[in-house]
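Chemist: With the sequence up front, the predicted model follows.
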Amino acid sequence: MTSTPRTRKPFYWEKRKRVGNYMLEDPLGEGAFGRVRYGRHIPTNEKVAVKIVNKRVLIKSGIARKSLRREGNVLQRLDHPNIIKLYESMTTRTYYYLVFDLAESGSFLEFLIQKRCLLEDEARLVLREIVSAVDHIHTSGFVHRDLRLENLLLDSTGHIKITGFGLCMLQKEAQTPTNRCGSPAYAAPEVFCNRTHGTGVDIWSIGVCMFAMLMGHLPFLPKKTAKLPELHSTVLAGVTLPGFLSKGTFMRS
């Protein structure tokens, strides 16, 4: 007689449960190292987002350990209306929990896909919030190193919340040669070469996001089979801006 192997139910089947002062509720998303669920702060009834990371993942992956540690350490030192806020972290025997404010309108990328592209005035409003938040990151001594559309969320009133701080580091750390970081489609030329880099890599990534908002696609579209040197050459070749954009659009933004 053969036995049927037990399989883990998808996380969206998991029941509500209490962790600390929070009730974990419906699933919100799933990332590289963990999953995210809606949560509710029991004393105040405030809605939150809770990232859940299994400790076994951290034992197996040094990258995951560094990412989780960086994210927590950096967000504790940042305070800006357009940066996701970390309320607290908790641990149990099996899991780590990070509690964030809830960006109720979800992914900016999904919003952009639905709209296809933004008008110049719309993009300018979004970019002002991104630039303001990134300026706060830089003046606090950090470089984000992974700015991309996937790391932009929208709160209930449609304002930007920057997230994805797992690759963030101190500016002085980025001044030494380091491994490539972030998504190649958003990466500055110096990142491809493993050269020292600073706040300029974030400015480059903002420019890539701005292009995508206005055009509806990324300026440098890597093929699935493309190798990094090929993409690097594409980036160095630059892009031609279409004539329908107002003169000085990128400069004014």
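Modeler: Sure, I can see it. Numbers count the residues shown, from 1 in each chain.
Chemist: make it CA atoms for all contacts and neighbour counts henceforth
Modeler: Fine.
Chemist: Next, count neighbours for Lys66.
Modeler: Lys66 has 13 neighbours, counted by other Cα atoms under 10 Å.
Chemist: what secondary structure does it sit in?
Modeler: Following DSSP: H, G, I helix; E, B strand; the rest coil, the label given to Lys66 is helix.
Chemist: Now do the closest residue to it other than its chain neighbours against Leu236, distance only.
Modeler: Spatial nearest neighbour of Lys66, excluding adjacent residues (Cα to Cα, 6 or more residues apart in numbering): Gly166 at 7.5 Å. Per Cα to Cα, to the nearest Å, Gly166 is found 27 Å from Leu236.
Chemist: Neighbour count: the two, which is higher?
Modeler: Ranked by neighbour count (other Cα under 10 Å), Gly166 and Leu236 place Gly166 first, with 22 against 10.
Chemist: my read: Leu236 touches Ala187, true?
Modeler: No - using Cα atoms under 8 Å, Leu236 is not in contact with Ala187, being 11.4 Å away.
Chemist: Pull the contacting residues for Phe100.
Modeler: Applying Cα atoms under 8 Å, 6 or more residues apart in numbering to Phe100 gives the contacts Val48, Ala49, Val50, Lys51, Ile84, Lys85, Leu86, Tyr87, Glu88.
Chemist: what's in contact with the longest helix seen in the chain?
Modeler: When the chain is parsed with DSSP state H, its longest helix is helix 120-139. With contacts defined as Cα under 8 Å, 6+ apart, helix 120-139 is touched by 78, 80-83, 143-144, 159-160, 162, 171, 199, 202, 206, 210, 213-214, 245, 249, 253.
Chemist: Just the buried residues of it, please?
Modeler: 120, 123-124, 126-127, 129-131, 133-138 (16 or more other Cα atoms under 10 Å).
Chemist: Over to stretch 55-62?
Modeler: Lys55, Leu58.
Chemist: what's that stretch in contact with?
Modeler: The contact list for stretch 55-62 (Cα under 8 Å, 6+ apart) reads Phe33, Ala64, Arg65, Thr94, Tyr95, Tyr96.
Chemist: all helices of the stretch 51-200 of the chain, in order?
Modeler: Remark: helices assigned in the stretch 51-200 of the chain by DSSP state H, counting those that start in this stretch are 55-60, 62-75, 108-115, 120-139, 171-174, 189-192, 200-215.
Chemist: Quick check: the gap between the closest residue to Pro177 other than its chain neighbours and Pro189.
Modeler: Distances taken as Cα to Cα, 6+ apart place Thr196 nearest to Pro177, at 4.6 Å, with adjacent residues excluded. Using Cα to Cα, Thr196 is found at 11 Å from Pro189.
Chemist: Same check on Val134?
Modeler: For Val134, the distance to Pro189 equals 19 Å [Cα to Cα].
Chemist: likewise Leu214?
Modeler: Applying Cα to Cα to Leu214 and Pro189 gives a distance of 22 Å.
Chemist: Equivalent analysis for Gly106, please.
Modeler: Gly106 is 30 Å from Pro189, by Cα to Cα.
Chemist: Check Arg35 too.
Modeler: According to Cα to Cα, Arg35 and Pro189 sit 32 Å apart.
Chemist: who's in contact with Gly141?
Modeler: Applying Cα under 8 Å, 6+ apart to Gly141 gives the contacts Leu170, Gln171.
Chemist: Against that first model, consider the following:
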Amino acid sequence: MAHCNVMHSSSSNEVNLGPSHNPHAKPTDFDFLAVIGKGTFGKVLLAKAKIDNKFYAVKVLQKKVILKKKEQRNIMAERNVLLKSLSHPFLVGLHYSFQTPEKLYFVLDYVNGGELFYHLQKEQTFGEPRARFYTAEVASAIGYLHSLNIVYRDLKPENILLDFEGHVVLTDFGLCKEGIDTDATTSTFCGTPEYLAPEVLKKQPYDRTVDWWGLGAVLYEMVYGLPPFYSSDVAQMYDGILHRPLSLSGGSTVLCDLLQGLLEKEPQRRIGAIADFLEVKSHAFFTCINWDDLYHRKVQPPFNPNVRGPADMQHIDPEFTNEMVSGSVGCTPEFASSLATSSANAFNGFSYVSTEDYL
């Protein structure tokens, strides 16, 4: 996997932000309106640019937290797909990035159709045609990332948003509901246990096939309402991911065949192991998908979020939006330390556990 370039020079607090760096931008260019996501590194804020009154999602990261440890930088480097200039219809767009002595700012598309997870919770399950549409759009984005040697690694419903028309947008808001322990090393995985592939759990080296497992886990949850191998007992869930056969109750033959292939415990036998995205898209489950039309956003989404305009926040979790914006943006050194104490209860439904505790 290619490492994105988040480098810290010891002589200054400057971070190399890659091709997206805009040296003229500054926090006062924006009116910050609401918190729309949060995590250990910082927050995602809804912001309105003063120059053109357009809305953006601005991801604000604390340098102090990121640069605290060398390992932290490695995690950041591995995960921060934003630092590559990416362009794909189902990936969140990065407009530019800038920095202050304390913080990094990433100015992103504001996507306000809501998390896929949010809609799934409301409806419990999706029918196969709707699940197929979302899975195909996500697979298209994953295939593109793989073509650039980027392994996404953290596919889960919270990282899949819908735009105002109902198309999928894969984000690097992995930040939104995720913690990285301040003592984390690259061997301590972080992420939501439900969606971790067996090889990640076993701390084995992983490759792009980890994303096809993630795709299978998301498709499974869309159709059955819970992640595969789900158990409220985390040790039991890990045991299921590592050892138990997949249980499929109902669903078409082609759906079950695809799920068996994506949720194959041996990475080298998983669908996608040989020809990557080509193998996934040629599966019988996707026979009715015209991949070219899909890529060009010509396929009508099965659900319209009916957002009333760019500032409409009806689909954003009030857990975030009820929070005050002040402090996320200005120079407040206490913000970084307060994050450490607040992160334990800040993430609804998020948990991560060191493998040693369970294996």
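Modeler: Done, it's in. Every value quoted in this text rests on a predicted model; they were computed, and no experiment measured them.
Chemist: related to what we said a few turns ago, what does the residue nearest to Pro177 of structure 1 align to in structure 2?
Modeler: Matched to structure 2 by TM-score structural alignment, Thr196 of structure 1 sits across from Pro205.
Chemist: So what's the residue count around that match?
Modeler: As a burial measure, Pro205 of structure 2 scores 8 neighbours (other Cα under 10 Å).
Chemist: measure it to Ala197 of structure 2 for me?
Modeler: Noted for Pro205 of structure 2: a distance of 11 Å to Ala197 of structure 2, by Cα to Cα.
Chemist: before we move on, back to that, buried among the contacts of stretch 55-62 of structure 1? Need that as a selection in ChimeraX.
Modeler: Here is the ChimeraX command that selects the buried residues among the contacts of stretch 55-62 of structure 1 (16+ other Cα under 10 Å):
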select :33,64,65,95,96
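Chemist: out of the contacts of stretch 55-62 of structure 1, who's nearest Pro219 of structure 1?
Modeler: The nearest member of the contacts of stretch 55-62 of structure 1 to Pro219 of structure 1, counting by Cα to Cα, is Phe33 at 28.5 Å.
Chemist: aligned partner of the closest one in structure 2?
Modeler: So Phe33 of structure 1 corresponds to Phe41, using TM-score structural alignment.
Chemist: Skip the chain neighbours and tell me the closest residue to its match.
Modeler: Excluding the flanking residues, the one nearest Phe41 of structure 2 by Cα to Cα, 6+ apart is Leu61, at 5.2 Å.
Chemist: To which residue of structure 1 is that neighbour aligned?
Modeler: Correspondence of Leu61 of structure 2 to structure 1, assessed by TM-score structural alignment: Val53.
Chemist: where's its match relative to Ile83 of structure 1, distance?
Modeler: Per Cα to Cα, Val53 of structure 1 is found 21 Å from Ile83 of structure 1.
Chemist: What's the local residue count around Gln171 of structure 1?
Modeler: When neighbours are defined as other Cα under 10 Å, Gln171 of structure 1 has 18 of them.
Chemist: thought the residue nearest to Lys66 of structure 1 was touching Leu75?
Modeler: No - Gly166 of structure 1 is not in contact with Leu75 according to Cα under 8 Å; the separation is 10.0 Å.
Chemist: Quick test: name the residue nearest the centre of structure 2.
Modeler: With distances taken as Cα atoms, centre = their mean, the residue of structure 2 nearest its centroid is Asn159 (3.2 Å).
Chemist: Looking at the alignment, what corresponds to it in structure 1?
Modeler: In structure 1, the residue matched to Asn159 of structure 2 (TM-score structural alignment) is Asn151.
Chemist: burial of Gly250 of structure 2, as a residue count?
Modeler: Look at Gly250 of structure 2: counted by other Cα under 10 Å, it has 10 neighbours.
Chemist: Which of the three states applies to it?
Modeler: Applying three-state DSSP to Gly250 of structure 2 yields a three-state assignment of coil.
Chemist: how far away is it from Thr28 of structure 2?
Modeler: Distance, Gly250 of structure 2 to Thr28 of structure 2, by Cα to Cα: 54 Å.
Chemist: and if you look at Arg208 of structure 2?
Modeler: From Arg208 of structure 2 to Thr28 of structure 2 the distance is 40 Å (Cα to Cα).
Chemist: Name the residue in those two with the higher neighbour count.
Modeler: Per other Cα under 10 Å, whichever of Arg208 of structure 2 and Thr28 has more neighbours is Arg208, with 21 against 11.
Chemist: need the contact list for that one.
Modeler: His146, Ile150, Val151, Tyr152, Arg153, Asp276.
Chemist: Quickly check those for the two that are furthest apart.
Modeler: Pairwise over the contacts of Arg208 of structure 2, using Cα to Cα, the maximum falls at Arg153 and Asp276, 14.6 Å.
Chemist: So which of those two has more stuff around it?
Modeler: Taking other Cα under 10 Å, Arg153 of structure 2 and Asp276 do not tie; Arg153 has more neighbours (23 against 19).
Chemist: can you pull the contacts of the more buried one?
Modeler: Listed by Cα under 8 Å, 6+ apart, the contact partners of Arg153 of structure 2 are Arg208, Val210, Asp211, Gly214.
Chemist: what's the neighbour count on the second one?
Modeler: Around Val210 of structure 2 sit 26 other residues, with neighbours defined as other Cα under 10 Å.
Chemist: For Arg145 of structure 1, give its distance to Gly200 of structure 1.
Modeler: Distance of Arg145 of structure 1 to Gly200 of structure 1, given as Cα to Cα: 10 Å.
Chemist: can you check Leu102 of structure 1 too?
Modeler: Distance, Leu102 of structure 1 to Gly200 of structure 1, using Cα to Cα: 29 Å.
Chemist: who has more neighbours, those two?
Modeler: The neighbour comparison of Leu102 of structure 1 against Gly200 (other Cα under 10 Å) goes to Leu102, with 22 against 13.
Chemist: Give me the aligned partner of Ser89 of structure 1 over in structure 2.
Modeler: Alignment note (TM-score structural alignment): Ser89 of structure 1 maps to Ser97 of structure 2.
Chemist: what number of residues lie near the closest residue to its match other than its chain neighbours?
Modeler: Closest residue in space to Ser97 of structure 2, ignoring its immediate chain neighbours: Phe106 at 4.4 Å, by Cα to Cα, 6+ apart. Counted with other Cα under 10 Å, residues neighbouring Phe106 of structure 2 total 23.
Chemist: returning to that earlier point: please list which of the contacts of Phe100 of structure 1 are preserved in structure 2.
Modeler: Contacts conserved in structure 2 for the contacts of Phe100 of structure 1, using both residues aligned by TM-score structural alignment, their matches' Cα atoms under 8 Å: Val48, Ala49, Val50, Lys51, Ile84, Lys85, Leu86, Tyr87, Glu88.
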